[in-house]
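**Q** Compute the structure for the input listed below.
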Amino acid sequence: MAKREEPPKAKPRLLIRAGILIITHSLLVSVICCTAGVFALLLLPILAKNTYISENALLPGSARSMLSPHEFSDANKFVKEISSSNVEPASTGIETPRLIAQHIADLGGEVSYHKFHPQLNKFHPLHFFSSPDPGIVQVNYSCSSYGINTVGIIRAPRGDGKEAIVLVTPYNSLNITPGEALSLGLAYSVFSLLTRVSWLAKDVIWLAADSRHGEYAPVAAWLRDYHAPTFGGPRKPNAEICGESALYESKANQFMGSKIADHFRRAGTIAAGLVIKVADRSVDITRDTLSIYAEASNGQMPNLDLINTVNYLAVHGQGLLVKVEKFWSFLHSKWLKVFGEIFESVGKVAKSLNPQWVFGISAMEYIEGTATLASSLYNQALGVPTGPHGAFRDYQVDAITMEISPKLYWSHKAKQAEVFLRGGRLVLLFPFKTFMLVEGVLRSINNLLEKFHQSFFLYLLTSPSKFVSVGVYMIAFALLVAPLPVVAASLYSDANKRGPTSVKHKLSSSPISVDEAHITFRSWRWLSAAKTVFIVHLWGAVVTLMPYFICQLPNCTPTTSLLVWVSLSVFGLVVLHLVLGSPSAFVSASQPQEKEWALLKSVTVSAAFVGLCLMSVINFATAEIGALLIVPMCLMALPVRLNTSAHKFRAVARAAFNVVFILVGCPVVAFFMLKGVFEGFKNINVGEFWFWVESLWVWNSATYIFICMVHLPCWVLCIYILLHPC
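**A** Okay, here's the model as predicted:
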C-alpha cells in the first residue's frame, strides 16, 4: 500500500519572511540605519527649502506706508520725555507708566494699568507641562516689588471687536536703557498712526511691559489675567503697605480725569503678538539688523508664515539684514568645513552630469546653515522660551520677538546721554526702516480672516529664509530609532530558542528557513527582566522629585546641591535594589546566564524606544538629540566578560566602544562635552550643570523629565549590562 504523501507546508507570507530576515541580520540593519540617520542629519542644511508665504491674505508689502513726519516728531518728543524722567532717580518706578498712559490717553486710546507680582521660581513636580504661574505671591511682599504694566487699546473702526493684535515693548521702569526708550518711541509712533487709520479691522493692544523682574513675567501675568478673568474687581496691594502707590493712583486719576480705567480692559481674541526691542549695542555693525527669536516652551514654534512675513518685509521692503540665532563656534569648525567642501564638490559633479539637478551648496553656506540648524535644534530641545513671546504660545497664540540693532556705535554712556539731550536725534537716524517694518507687519496680520494655519508649526531654521520641515528631519530620527525594536526582537528570539545556543548576530546571505528563526512565545522569563527595568525607571521618577526637597536646604551652593542630588540618587538606587528585589533574582537553573543579559538588554532597548517615541510627540528636538546619545549606548552595551572569549583585538575594540558610549551617554558628561564644543572648555564649573537643570524645571521643560526618567535609567541599565556576570 503506497504511503500517503503529506501536503507541502505553507510558506509564511512575504511580510513575515522579510521581518524574520531583518531580525536575523539585526547587526547589519543597526549599522546601516544609524549611519544613515547621522548622515541624514548632516544633509539637512542641503535639503532646506526656501521659505514662502502660504497665506495669500497676508499680502505683505501690498500697501504704501502711511507714516508721516508728524509721527516721527511726536516719537522724538516722547523719547525725550522718557529719557528725561529717567535721569531723576525714582524709587517706585511709577513716573514712566504715568507718561505712557498720558500719551495713550491724549491719542484717544483706552488706557489702564495692570499690576502684577513676580513669580517665585521654585521647582514644583506637579507644574510640568504647564506655563509658569505668574500669580504666585509671596507671603511677605512690598509695594516696590509689584510691577505696573501700561495697557493701551485701539478699537478697530472696521472690526467687530472679536480679534486683536498685541504689540509688546518691555522696559525697566526703574532704569530705562536707551534701547528700551527707543522701543517705546517706536511703538508710540505706530500706535499714534493706528488711531487715525480707517483700514484697521482688528483691535490693537499696546502692552508697555514693566520688566523690572524680567521680560517674561509681565507678559505672562497680563496674558493670564486676560484669558482668566477674576471676579470681584482687580487685585490691589494692601493700602497700608502700598500707600505710596495708592497716592500715585489717586493723583494720576485726578490729573487725567476718567481716562484711566479702574478695571482690567480687554479686546478680542488675540490673533498674533509682536515683541519689539531695540538692542543696546556696544560694537560696530555695518547695516541695520533685525534679529528674530521664535522658540517657545517645550519646542513650540509660531506659524512659519509669521516669520516669513517679517523676513519678507525686512529684506525686500526695508533692506534690513535679518538674522536668527546660531552657534558661532561652528563657523570655525574644521570638520564642518571638510563636510561642506565634500558636499560642494558632489553638487558640482551632479550639476555637470545634469544641469537640472540642484544638489549641494557652497561650503560657507553649509557651515552657516549647520550652525543655525544646531542652534534651532538646541533651543527647541531645551524647552525654554528665548524671549517674552514664549508666553503667547502657552495660549496657542503666534508671536515672535523682533530685536532691532541700529547702525550706531555706542561706546560709553556719555554718548548716549548726549544724543538724548539733543532732542532725540537717535530716533531720526533709523526711522523709516524700522517704523515702516512694524507698520507693514501689523497691516499684514490685520488682513487675515482667520488665525495662522496654512504654513508649518514644526520646522527647523537654517537661515531666516530657509527651513527644514518635520517631514524631512523626522527621517533622521526614524532611522536612528529603527534598530531598537529590531535588536530587541532579535535578542528575545535568540534568548528563547530551543536548544543550547549563543547570542550572536549572524551576517550570512543564505536563505532563512522558518524553523531556524522560530520564536517561542511560551516563555515568560522576560517578566523578570521587565521587573529590573521597571525598578530602575521607578528610581528615575524618585530622582526627578529630589530637587524639590534639595531646594528647601538653606545656604546650599549649586555644587553642593549637585553633590547632594547625586548622593541621594545613588543611595535611592541601592535602597530600591534591596527592598524591591535584586535584579539578579530572576536567575534560575533552567535559564543559562548567557541569556539573562540578552533578555535584560531586550527589555531595556524596548523601554528606550518607547521613551524616545513618546518624547517625539512632546518635543521632537529633544527626542532627536536624545536618540543620538541613547541609541548607540543601548546598541553597544554588552557584558565585559563576553569579550574575554573573543579575539584579543576584537575584545579590546568592543570594550573600548562600550566604555566610550556609556561615558558619553552619562547626562552630566554629555552636558559638559556639548558645552565645551559650543563655548570652549575653559572655566567649566561643576555647579553649572545644576544651574542648567534648574532652568529646565523652573520653566517646566519636558526635557527635564526625559533626562531623569528615560535617559538616566537607560544609562544605569547599560552599566548593569556591561557589568553583568555572564
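**Q** make it CA atoms for all contacts and neighbour counts henceforth
**A** Fine.
**Q** Give me the buried positions along stretch 521-534.
**A** Neighbour counts using 16 or more other C-alpha atoms under 10 Å place 525, 526, 528, 529, 530, 531, 532, 533, 534 of stretch 521-534 among the buried residues.
**Q** My error: substitute stretch 636-647 in the last question.
**A** Quick answer for stretch 636-647 (16+ other C-alpha under 10 Å): 636, 637, 638, 639, 640, 642, 643.
**Q** Would you reformat those as CSV and include secondary structure?
**A** Below are those laid out as CSV (DSSP: H, G, I helix; E, B strand; the rest coil):
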residue, secondary structure
636, helix
637, coil
638, coil
639, coil
640, helix
642, helix
643, helix
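**Q** Just put these in a markdown table and tack on distance to residue 518.
**A** Converted to a markdown table, these look like this (distance: C-alpha to C-alpha, whole Å):
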| residue | distance to residue 518 |
| --- | --- |
| 636 | 25 |
| 637 | 25 |
| 638 | 24 |
| 639 | 26 |
| 640 | 29 |
| 642 | 25 |
| 643 | 28 |
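**Q** picking that back up, can you tell me which of the buried residues of stretch 521-534 lies nearest to residue 115?
**A** Residue 115 lies nearest to residue 534 out of the buried residues of stretch 521-534, by C-alpha to C-alpha, at 47.9 Å.
**Q** for residue 652, what are its contacts?
**A** residue 643 (C-alpha atoms under 8 Å, 6 or more residues apart in numbering).
**Q** three-state assignment of it?
**A** Applying three-state DSSP: residue 652 is helix.
**Q** List the buried residues of the strand or helix carrying residue 661.
**A** Secondary structure assignment for residue 661, by DSSP states H and E: helix 648-665. Buried residues in helix 648-665, counted by 16+ other C-alpha under 10 Å: 651, 654, 655, 658, 659, 661, 662, 663, 664, 665.
**Q** The first one reaches residue 638, doesn't it?
**A** Think residue 651. No: in this structure, residue 651 is not within contact of residue 638 by C-alpha atoms under 8 Å, at 10.9 Å.
**Q** circling back: can you tell me which of the buried residues of stretch 521-534 is closest to residue 676?
**A** residue 533 (32.4 Å).
**Q** Check the secondary structure at that closest one for me.
**A** Classification of residue 533 using three-state DSSP returns helix.
**Q** residue contacts, the nearest residue to it once chain neighbours are set aside?
**A** Distances taken as C-alpha to C-alpha, 6 or more residues apart in numbering place residue 604 nearest to residue 533, at 6.4 Å, with adjacent residues excluded. Residue 604 sits next to 533, 634, 714, 717 when contact means C-alpha under 8 Å, 6+ apart.
**Q** structure for this one too, so we can compare:
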Amino acid sequence: MRIASIISDPKRRRVLSYKIISFRRKLAFLLYFVGLVWLLLLPTDELSGAFYVDENALMPGMASNHYNREGHAIQMAEQLKHIPWNELPQWTISKLAGFGMETFTQNFTAKLPLSLNTKLSSSIEGVNWYSILRAEKTSSTEAIVLAVMVDKGNLFSLAVLVSLAEYLSTQPFWAKDIIFLATNGGQYGMQAWLEAYLGIKSSVGIAKDNLATRSGIIQAAVVLDITSPAISHVSVLTNGINGQLSNQDIANAAVMVLHREMIPVSIHGQESTFIDDKYRKSLKIMLKSIGQQATGLPEHLHGLFVRYHIDAVTFKVYSKSHSSGGKDLGAFGRTVEGQLRCINNLLEPLHHSMFFYLSISTFRYISISLYFPPLACIFVALALEGFAQWLLARDPELRTITDTSSPTVDTDAIYVAIPVASVLQIGITVATCGYLVYASPMIYSNLIGPLTPSVLLYCVVGSVLVSMVTVPFVRLASPCDWHIVKFFYLLLLITALLGIGLLNFSLSLIITVGITVPCLCAAPSSGNRCDMKCLIRVLATLLLSPVLVFFYCCVLHVYTFVEVGNDYSTLLLKAFEFTSEGLTELYLSSQVLGSWVYVTICVCVWPLWLVTWSLNFQ
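**A** This next block holds a predicted model:
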C-alpha cells in the first residue's frame, strides 16, 4: 500500500525521482564492485561444489579394463613415420578392415575466405577415413565416436586409435556401435564428416562427399590428442563452439577413470590434484576457462559435436621429457577403454547433470546459480542508470538537481516528448559503422585481392578507427536529447548482454565488466571540451573499448600462460601476435564453422560502445 500511494501521488513520486537521481551513481558503482568481488570469491570452497556423477548408468571405474597393447602402438607409430603422407588413409583402412570392420573414406574441400600461407591458397583439401565396429547385441541404433586428428606431428594418436580398434574388436560386451574416425583436415574435416553423417548443413564453403554408410544416433564422442608415449598428465577438454559445454557427467566420468589409472589430470592444461585446491590456482583455472569459453572457438574436435547436442570430450596428452612410455601409454589406453564402457552403459542421452558450469579444478566446479548473480548485479547497476536517464529525459526540471538540492518540490512535473529523430540518427550511424567493421574484410577480398591474416587485421583496425572518427560528428537535434539516447542505449545494452549471457556467460561477463564504467559515466562535455572530467571520461571510454579489452585479454593470457619472464617487450610482441592469431581464428570460425562471436562483437557490441563514445563529444 505504501509503494502504491507513492506511485499514485505525483509530488511524492517526484520526491522519489529526486532520490533515485541523487544516489544512482553511488549505488551503481557499489553494485558493480559487489559483482566483481563476488566473481573473485567464486573459486573458494564455500562458493564452489565438489564434482559428482549424476547419471548412475555411467558407473565410471566399475568395470575392469584390460588394454595392454601399448608396445604394439609404439611400434606402429614408428612405422607410420615412414609411410608417405598421402598413403596414410589407405594404410589405416586396410589395417582396420583386417579386424573385420567396415571401412570408408570421404573427401572434402574447405574453401576459406582467408589465405593462410604464402602461396595465397584459400582452400584446404583432405580426407576423412572411418571404420564401424558393429555391436553384436543391438541393431546399430546407437553409436560412439572415437576420433583423432592426424598431422605429421601427431601420428601417435592414429597409432593408438588403430591399436584400440584391434583390441576392442575382440570384446563381446558392446551394446553400441563404435565409429573409429580419423581426419587430416582438422576442424574443417570433422565438420564435413558431421554434416554428412547428420544430413544437415551448418557451415559455409565446405564441399564434401556423401557417406557410403552410417551407424545409429551418436550417443557421445571421445577425441584423442597424443603427441608422445611419455605422458606427464592428461587434460580433459569440454568447451565447444559458441561457448557450449558438454554435459558435466561425461567430463566427471573421464576424470574418475583417469584417476583410477593413476594418471595426473589437468584442466585447460593446468595441473590440479585432489589434495591441491589453493585459491590462486583455482582462480587461474577459472580465468582460463572463462577466456577460452568467451572466444566461442571449439577447444578441439569435440567442440563441433557439442553444437549438435552430442556430448563429447577430448583427452589431450601432455608429454614429459624422460620416460620409457610403455606403461604410461598402456594406462592411457585403459582410460579410453573405460570411458567408452561408461558411455556404452547409457540407456538415454545425458541430461541429469549441468550444461552450464565453470571448472576450477578436477574435482570442484561453480554452478550457474552461483556465477550468474554477480553478472546480474552489474546489470542492475546499468538498469538503475538507465531508469535515472529516463526520469531526466521526461522531466526537464530534474536536470538541475545537485547533491545538496532539496528533495521536495511544489510544482507539478512537465513531461517532454521523446526525441525520436535523435535516437534514430545515432542508432543508424552506429549500426552502419558496426556493419562496416564486420564487412570490411569481405569488401577487401571482393574488390582488391586475397585476404591474409595481416590484411584482416589492417581492415578491422582501419574500419574501427574510421567509425571512431565519424561518430563524434553526429550531432543531436537538441543538447538535452542525450538523456533519452542514453536510456535507449542502456536498454538495448542490457538486453543484448543478457541474451549473450544466456548463451555464452563468459563472453557476456568480459564485455560487461569492460563496458559498464564508460556507460555509467558517459555524458556530454559541459561546454568546455578541455574540462578535466570530460577528458577523463573520454580516456576511460577509449581504454575500455571492446578492441582494447580484447588486447588486454591477450596480454593477460600471454603473461599468465606463456613463459616470457620480465621481458615486457617480448610480452607485448607475443600479445600482438596472439591478438592477430585470435582475430584470424574468430573470423574463420564465423565464416566457415558458424560461430557467432565475431559477428556479435562487430554488429552488436561495437555499435553500442560507439554510442557511449559519441555521447562524450556532444
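**Q** ok, back up a step: dump the buried residues of helix 648-665 of structure 1 to CSV, plus distance to residue 467 of structure 1.
**A** Formatted as CSV, the buried residues of helix 648-665 of structure 1 follow (distance: C-alpha to C-alpha, whole Å):
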residue, distance to residue 467 of structure 1
651, 44
654, 39
655, 41
658, 36
659, 37
661, 31
662, 34
663, 34
664, 30
665, 29
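**Q** nearest to residue 505 of structure 1, of those?
**A** Nearest to residue 505 of structure 1 among the buried residues of helix 648-665 of structure 1, with distances taken as C-alpha to C-alpha, is residue 654, at 14.3 Å.
**Q** contacting residues around the closest residue to that closest one other than its chain neighbours?
**A** Closest residue to residue 654 of structure 1 apart from its sequence neighbours, by C-alpha to C-alpha, 6+ apart: residue 643 at 7.3 Å. Residues near residue 643 of structure 1 by C-alpha under 8 Å, 6+ apart: 650, 651, 652, 654, 655.
**Q** The third one and residue 225 of structure 1: what is the separation?
**A** So the one you mean is residue 652 of structure 1. Per C-alpha to C-alpha, to the nearest Å, residue 652 of structure 1 is found 63 Å from residue 225 of structure 1.
**Q** hmm, back to that, which of the contacts of residue 604 of structure 1 are retained in structure 2?
**A** Checked against structure 2 using both residues aligned by TM-score structural alignment, their matches' C-alpha atoms under 8 Å, the contacts of residue 604 of structure 1 keep these contacts: 714, 717.
**Q** among the contacts of residue 604 of structure 1, which are in helices?
**A** 533, 634, 714, 717 (DSSP state H).
**Q** Compare these and tell me which is most surrounded.
**A** Within these, residue 714 tops the neighbour count with 29 neighbours, counted by other C-alpha atoms under 10 Å.
**Q** That residue touches residue 634, doesn't it?
**A** Yes: counting by C-alpha under 8 Å, residue 714 of structure 1 does reach residue 634; the two are 7.5 Å apart.
**Q** now the strands for structure 1?
**A** Applying DSSP state E to structure 1 gives strands spanning 49-50, 110-116, 147-154, 163-171, 203-210, 260-261, 269-278, 289-293, 321-324, 398-405, 459-463, 466-469.
**Q** Would you mind finding the match for residue 222 of structure 1 in structure 2?
**A** Alignment note (TM-score structural alignment): residue 222 of structure 1 maps to residue 193 of structure 2.
**Q** Tell me, how many residues neighbour that match?
**A** Residue 193 of structure 2, neighbours per other C-alpha under 10 Å, totals 25.
**Q** do you know how far it is from residue 315 of structure 2?
**A** For residue 193 of structure 2 relative to residue 315 of structure 2 (C-alpha to C-alpha), the value is 20 Å.
**Q** what's the answer for residue 180 of structure 2, then?
**A** 15 Å.
**Q** for residue 33 of structure 2, same thing?
**A** 38 Å.
**Q** Those two: which is more packed in?
**A** residue 315 (24 against 16).
**Q** In structure 1, point me to whatever sits opposite the more buried one in the alignment.
**A** In structure 1, residue 315 of structure 2 lands on residue 402 (TM-score structural alignment).
**Q** Likewise for residue 605 of structure 2?
**A** Counting by TM-score structural alignment, residue 605 of structure 2 corresponds to residue 711 in structure 1.
**Q** What's the local residue count around the nearest residue to its match once chain neighbours are set aside?
**A** Excluding the flanking residues, the one nearest residue 711 of structure 1 by C-alpha to C-alpha, 6+ apart is residue 630, at 6.8 Å. Residue 630 of structure 1 has 28 neighbours, counted by other C-alpha under 10 Å.
**Q** Quick one: residues contacting residue 630 of structure 1.
**A** So residue 630 of structure 1 contacts 608, 665, 711, 714, 715 (C-alpha under 8 Å, 6+ apart).
**Q** preserved in structure 2, out of the residues you listed?
**A** Shared with structure 2 under both residues aligned by TM-score structural alignment, their matches' C-alpha under 8 Å, the contacts from these are 665, 715.
**Q** Farthest pair within the contacts of residue 630 of structure 1?
**A** So, those by C-alpha to C-alpha: farthest apart are 608 and 665, at 13.0 Å.
**Q** Would you quantify the distance from the equivalent of residue 250 of structure 2 over in structure 1 to residue 451 of structure 1?
**A** Under the alignment by TM-score structural alignment, residue 250 of structure 2 pairs with residue 306 in structure 1. From residue 306 of structure 1 across to residue 451 of structure 1, the span is 11 Å (C-alpha to C-alpha).
**Q** now do residue 426 of structure 1
**A** In terms of C-alpha to C-alpha, residue 426 of structure 1 sits 37 Å off from residue 451 of structure 1.
**Q** Compare neighbour counts for those two and give me the winner.
**A** residue 426 (19 against 15).
**Q** Could you double-check that the more buried one sits in contact with residue 419?
**A** Yes: using C-alpha under 8 Å, residue 426 of structure 1 is in contact with residue 419, at 6.1 Å.
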